[in-house]
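Just the structure for this:
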Amino acid sequence: VLEEKKIANAKEAIKWEVIDKYNVTAPKYKKILDIVIVKEELPKTKLGKLRRFMLKDLLKGSNLIKGTPDEIVPEKEVEKRVSTSKEINTQEFKAISKFIGTLHDEIEIIPESHLEIDLGLDSLDIVEIITFIQNTFGVDISEEDFSRIKTVEALCQYVREKGGNFEEKEINWKKIFEEPVDLKMPSSKYVIPITTILKPLFTWYIKLEKNINKLEKTSPVIYIGNHQSMLDAFAFGQALPKDILKNTYFLAINIHFEGKIKKYLAENGNVILIDVNKNLKETLKIAAKVLKEGKNLVIFPEGARTRDGELQDFKKTFAMLSKELDIPVVPFAINGAYDLMPYGKGVPSSGKMSITILDKILPENKSVEEIVKVTRDSIEKSINN
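Take a look at the predicted model:
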């Protein structure tokens, strides 16, 4: 099914398209909090009944082991797998496995390793691997083609079949961000009118507290915030002065703007629609173009609204843009929105929420990982105070 739908990231697809839809209506005590994908058949009796007590043993060889502290299998108990494949000695495997090792520290890589289940690669990892292969072997792989490649061995064979000269080079994202990209910038026609129409909502029904003393008028910057509810982007628009808002663009997933009216408002309201399941590299280039034209960009790096009110992990896309383009990150913290409109609720409750602009983060002398950590820590500290 994943292959038919051309899905490269199985865990993300299952999480959002299956489990998340179930969790919206499930009672709290029945919600699914996490998933683990394994290749082996689940242990069952002769009658087909699941042997639950044996599940822990099944997970011993998985790098995706999760659970409560007393259920987690200690790392030393995870058995090392030995490969019998001749691929392990090839130039392709040595180069590709070395690169994957830079994406995920201390991970066991053998030719039989499943790219997602065993190695835990996410969408951005896949883009980086595709780009590495293009740079190193001169072989182009579309994300659609990659979705049909399941193991490191199959990836090596694909590269070898397509040919190309071997020349190990680092990925130059700055150069990639300079490549031409097809983007028609949305107009700002309805940005201010929409904000004005919504002002009474955020004044009397929802009392929005705006703490923007640290806001500067320099452009471009990347605004990074936690994602608590459907109110977030509209509330952030209320917090920005009109001259900054007109110069600020929002990245949004296209499925949230289906229909002619929503799409029209997006195209005339500084909203750039992206498809997260297709060509993430193109999305990065689009975001880079917006910033290089001197516009500000708003990104919610959790990738989706929180489902339990807790701050989720940040995807590093924004940090790559900040680092390579030398553009500051301006974090902002949203508080109270989850209580007013948690995921699955159609109409917000009346109450209070706040937007707080935090100290600007400069990318100079920081790695991508450090930018992500400093940004997330800053927001987490603010929402927990």
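
Only C-alpha atoms from now on, for both contacts and neighbour counts.
OK.

packing partners for the helix or strand harbouring K381?
Assigned by DSSP states H and E, K381 falls within helix 368-384. Packed against helix 368-384 by the contact rule (3 or more CA pairs under 8 Å, 6 or more residues apart in numbering; DSSP states H and E) you find helix 317-325, strand 329-335.

With mean neighbour count and distance to E161 added, can I get these in JSON lines?
JSON lines is the format used below for these (neighbours: other CA atoms under 10 Å; distance: least, CA to CA, whole Å):
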{"stretch": "helix 317-325", "mean neighbour count": "21", "distance to E161": "31"}
{"stretch": "strand 329-335", "mean neighbour count": "24", "distance to E161": "43"}
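
so can I have a markdown table of those showing distance to V271?
Converted to a markdown table, the helices and strands packed on helix 368-384 look like this (distance: least, CA to CA, whole Å):
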| stretch | distance to V271 |
| --- | --- |
| helix 317-325 | 17 |
| strand 329-335 | 19 |
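
Looking at these, which is nearest to A239?
strand 329-335 (10.5 Å; CA to CA).

just to revisit the earlier point, if you count neighbours, what's buried in the helix holding K381?
Going by neighbour count (16 or more other CA atoms under 10 Å), the buried part of helix 368-384 is V368, I371, V372, T375, R376, S378, I379, E380, S382, I383.

Save these as TSV, and put in distance to T317 too.
Supplementary listing: the buried residues of helix 368-384 in TSV, determined by distance: CA to CA, whole Å:
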residue	distance to T317
V368	9
I371	11
V372	9
T375	13
R376	13
S378	18
I379	17
E380	19
S382	22
I383	22
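
For K98, find the nearest of the helices and strands packed on helix 368-384.
Closest among the helices and strands packed on helix 368-384, using CA to CA: helix 317-325, at 20.9 Å.

Which elements pack onto that closest one?
helix 173-177, helix 280-292, helix 368-384.

In JSON lines, list the ones you listed along with distance to A235.
As requested, the helices and strands packed on helix 317-325 are arranged in JSON lines below (distance: least, CA to CA, whole Å):
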{"stretch": "helix 173-177", "distance to A235": "30"}
{"stretch": "helix 280-292", "distance to A235": "22"}
{"stretch": "helix 368-384", "distance to A235": "16"}
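
So for D145, which of those helices sits nearest?
Ranking these by their distance to D145 (criterion: CA to CA) puts helix 280-292 first, at 14.0 Å.

relative to helix 317-325, how tilted is that closest one?
60 degrees (axes from the mean of the first three to the mean of the last three CA atoms, to 10 degrees).

Buried by neighbour count: which residues of helix 280-292 qualify?
Under the neighbour-count criterion of 16+ other CA under 10 Å, helix 280-292 has L280, K281, E282, T283, L284, K285, I286, A287, A288, K289, V290, L291 buried.

Is it correct that the last one is in contact with L297?
It stands for L291. Yes: L291 is within contact range of L297, at 6.8 Å (criterion: CA atoms under 8 Å).

what number of residues lie near I253?
Residues near I253, counting by other CA atoms under 10 Å, number 17.

Second chain to compare with the first, below:
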Amino acid sequence: MKLVELHTKADRLTGSYYLGYLVYQNEDLTVLIGLDDDANASGLILVNNQDLVGMVEQSPSLAYCQRLIDEGKSTDPFQLMPVNQELLKGNLSNFFEAGKAALFKKLPVNVTLNNGVIYSGIVTEATLEELRIRQIDGNFALDRIHSVIPMKQISSLEINSALGKMWSEYQDSDIAGNPYDLVELYLDWLDDDRFGNYLLGRVLLEDDHYLLFESINDYGQLEAICLVNRDDIIHECTASPVIDFYSFLLTRNQEAGIFDLNKLDHLAQSLDHVPSPLEVLQNAGQQLVSVDDYAAPVEMTGYIQGLTDSEVYIEDPVTGQVAPFAIDRICTIDLASSELEKMKEYLAAQE
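All right, here's what the predicted structure looks like:
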């Protein structure tokens, strides 16, 4: 099977694209075995050919994925391939058949419309004209209302995703409370698109100015060991449906041996104090660093081109642009993270 990258009209609104192995293409749909950001197996992705604007076999992202595949780092940590293969033995020739399969097997789906709107939930009915879905809400419960989605408005449909599988497992779990002392940290980001977002994880150490924080990703895996500026924390939450769900994911992933795939925890265990941002930057040397400024629209990852007691100059490794950051305005800085490892692999794949 060919490794491909797909772009759709809806991509222009969602800012995303699809990576995976091309399984087949008929007059209506293109079907992929999806790959996630780590080139690991994801669910099946069905794309409406009328919304498809491009399929490429060479791109920076594909080179990155191919490098991970060649290195043996592309795996199936969430055990999705058995169900993918079972689904592919059936009829997935159109969205109606895919909806029926999801309904029969009780598999959550992610449906992207051609206007960029995304529905995630359980299929309750599938007809030739429409899908009916009960969406999974922000509290990881099912909405009472059944959303009606016309088939002709669907750009893509993903079935058997990792988060969907784990959500289904969560429905049968009895984990309650906050056994891992997880916390949601809301920071004072100025950017409208970031304000209201939060970091999820555990506080490992703290002093008067910074937290040494173990950050958890969307899949309930260890994402980063980072510093968080206490002055930028505007709210903390230790009891919520989000924390209940991710407490389950931590237990699940630890039992499956996939919680810390990048072996980041050894760094946290080696620290006996909370380092300052300047200390982290000085120790980084020629290595990639990742810093976040409360006023910035995105996190910055790159190489240090200059460092003083008050400022750091970071070069974007892709564009070559250098941006200054005032050290006292840094709200988070990674000591080690999966994103830094991904960027190293990505840059190596472009050489």
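
Tell me how the two chains score on TM-score.
Scored against TM-score structural alignment, normalised by the length of the second structure, the superposed chains reach a TM-score of 0.29; 168 aligned residues with a CA RMSD of 6.7 Å.

before we move on, the earlier item: of the helices and strands packed on helix 368-384 of the first structure, give the one that comes closest to I222 of the first structure.
Set against I222 of the first structure and scored by CA to CA, those come closest in strand 329-335, at 4.8 Å.

Could you list every helix and strand in contact with the very next helix or strand once past the closest one?
Sequence-wise, the next helix or strand beyond strand 329-335 of the first structure is helix 337-340, with elements assigned using DSSP H and E. Secondary-structure packing of helix 337-340 of the first structure (3+ CA pairs under 8 Å, 6+ apart): strand 351-357.

Quick one: list the elements packing against the strand it packs on.
On a contact count with 3+ CA pairs under 8 Å, 6+ apart, strand 351-357 of the first structure meets strand 206-211, helix 232-239, strand 329-335, helix 337-340.

could these be laid out in TSV, adding distance to K175 of the first structure?
TSV is the format used below for these (distance: least, CA to CA, whole Å):
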stretch	distance to K175 of the first structure
strand 206-211	37
helix 232-239	31
strand 329-335	21
helix 337-340	39
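
wait, which of these is closest to F146 of the first structure?
Per CA to CA, nearest to F146 of the first structure of these: strand 329-335, 32.0 Å.

Report the inter-axis angle for the closest one versus helix 368-384.
Using the same axes, to 10 degrees: strand 329-335 of the first structure against helix 368-384 is 30 degrees.

hmm, back to that, of the helices and strands packed on helix 368-384 of the first structure, which is nearest S123 of the first structure?
Closest among those, using CA to CA: helix 317-325, at 10.5 Å.

So A10 of the first structure versus V127 of the first structure, what's the distance?
Per CA to CA, to the nearest Å, A10 of the first structure is found 15 Å from V127 of the first structure.

again with Q157 of the first structure
The gap separating Q157 of the first structure from V127 of the first structure is 19 Å, by CA to CA.

Could you do I383 of the first structure as well?
32 Å.

got it, and L280 of the first structure?
7 Å.

On the three-state scheme, the residue nearest to E92 of the first structure when sequence neighbours are not counted is what?
Nearest residue to E92 of the first structure, sequence neighbours excluded (CA to CA, 6 or more residues apart in numbering): C156, at 5.5 Å. Reduced to three states with DSSP: H, G, I helix; E, B strand; the rest coil, the structure at C156 of the first structure is helix.

which residue ranges form the strands in the stretch 1-150 of the second structure?
Counting by DSSP state E, counting those that start in this stretch, the stretch 1-150 of the second structure has these strands, from start to end: 3-8, 18-25, 29-35, 41-48, 52-56, 109-113, 118-126, 130-136, 142-150.

Out of the ones you listed, the one nearest I234 of the second structure is which?
Going by CA to CA, the one of the strands of the stretch 1-150 of the second structure nearest I234 of the second structure is strand 130-136, 27.7 Å.

what's next to the closest one, contact-wise?
96, 99, 119-126, 142-151 (CA atoms under 8 Å, 6 or more residues apart in numbering).

got the buried residues for the helix or strand containing T102 of the first structure?
According to DSSP H and E, T102 of the first structure maps onto helix 91-103. By 16+ other CA under 10 Å, the buried positions in helix 91-103 of the first structure come out as E92, F93, A95, I96, S97, F99, I100.

got the residues you listed as CSV, with distance to I244 of the first structure columns?
Shown next, in CSV, are those (distance: CA to CA, whole Å):
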residue, distance to I244 of the first structure
E92, 49
F93, 49
A95, 46
I96, 44
S97, 45
F99, 41
I100, 40
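
ok, of those residues, which one's closest to A239 of the first structure?
Lowest distance from A239 of the first structure to the buried residues of helix 91-103 of the first structure (CA to CA) belongs to I100, with 41.3 Å.

tell me what the helix holding T102 of the first structure is packed against?
helix 123-137, helix 152-162.

could you check the angle helix 152-162 makes with that helix?
Using the same axes, to 10 degrees: helix 91-103 of the first structure against helix 152-162 is 130 degrees.

got the angle between helix 91-103 of the first structure and helix 123-137?
Using the same axes, to 10 degrees: helix 91-103 of the first structure against helix 123-137 is 140 degrees.

Against K289 of the first structure, how distant is L198 of the first structure?
Distance from L198 of the first structure to K289 of the first structure, by CA to CA: 29 Å.

K242 of the first structure too?
Distance of K242 of the first structure to K289 of the first structure, computed by CA to CA: 22 Å.

T196 of the first structure now?
Counting by CA to CA, the gap from T196 of the first structure to K289 of the first structure is 28 Å.

Over to E209 of the first structure?
Look at E209 of the first structure and K289 of the first structure: by CA to CA, they are 32 Å apart.

cool, and F132 of the first structure?
Separation of F132 of the first structure from K289 of the first structure (CA to CA): 22 Å.

next one: L297 of the first structure
Taken as CA to CA, the span from L297 of the first structure to K289 of the first structure is 10 Å.

again, but for L155 of the first structure
31 Å.

pretty sure I383 of the first structure contacts Y338?
No: using CA under 8 Å, I383 of the first structure makes no contact with Y338, being 11.7 Å away.

burial of A348 of the second structure, as a residue count?
Neighbours of A348 of the second structure (other CA under 10 Å): 12.

quick one: buried residues of the strand or helix carrying it?
Using DSSP H and E, A348 of the second structure sits in helix 338-349. Neighbour-count burial for helix 338-349 of the second structure flags S338, E339, L340, M343, E345, Y346, A349 (criterion: 16+ other CA under 10 Å).
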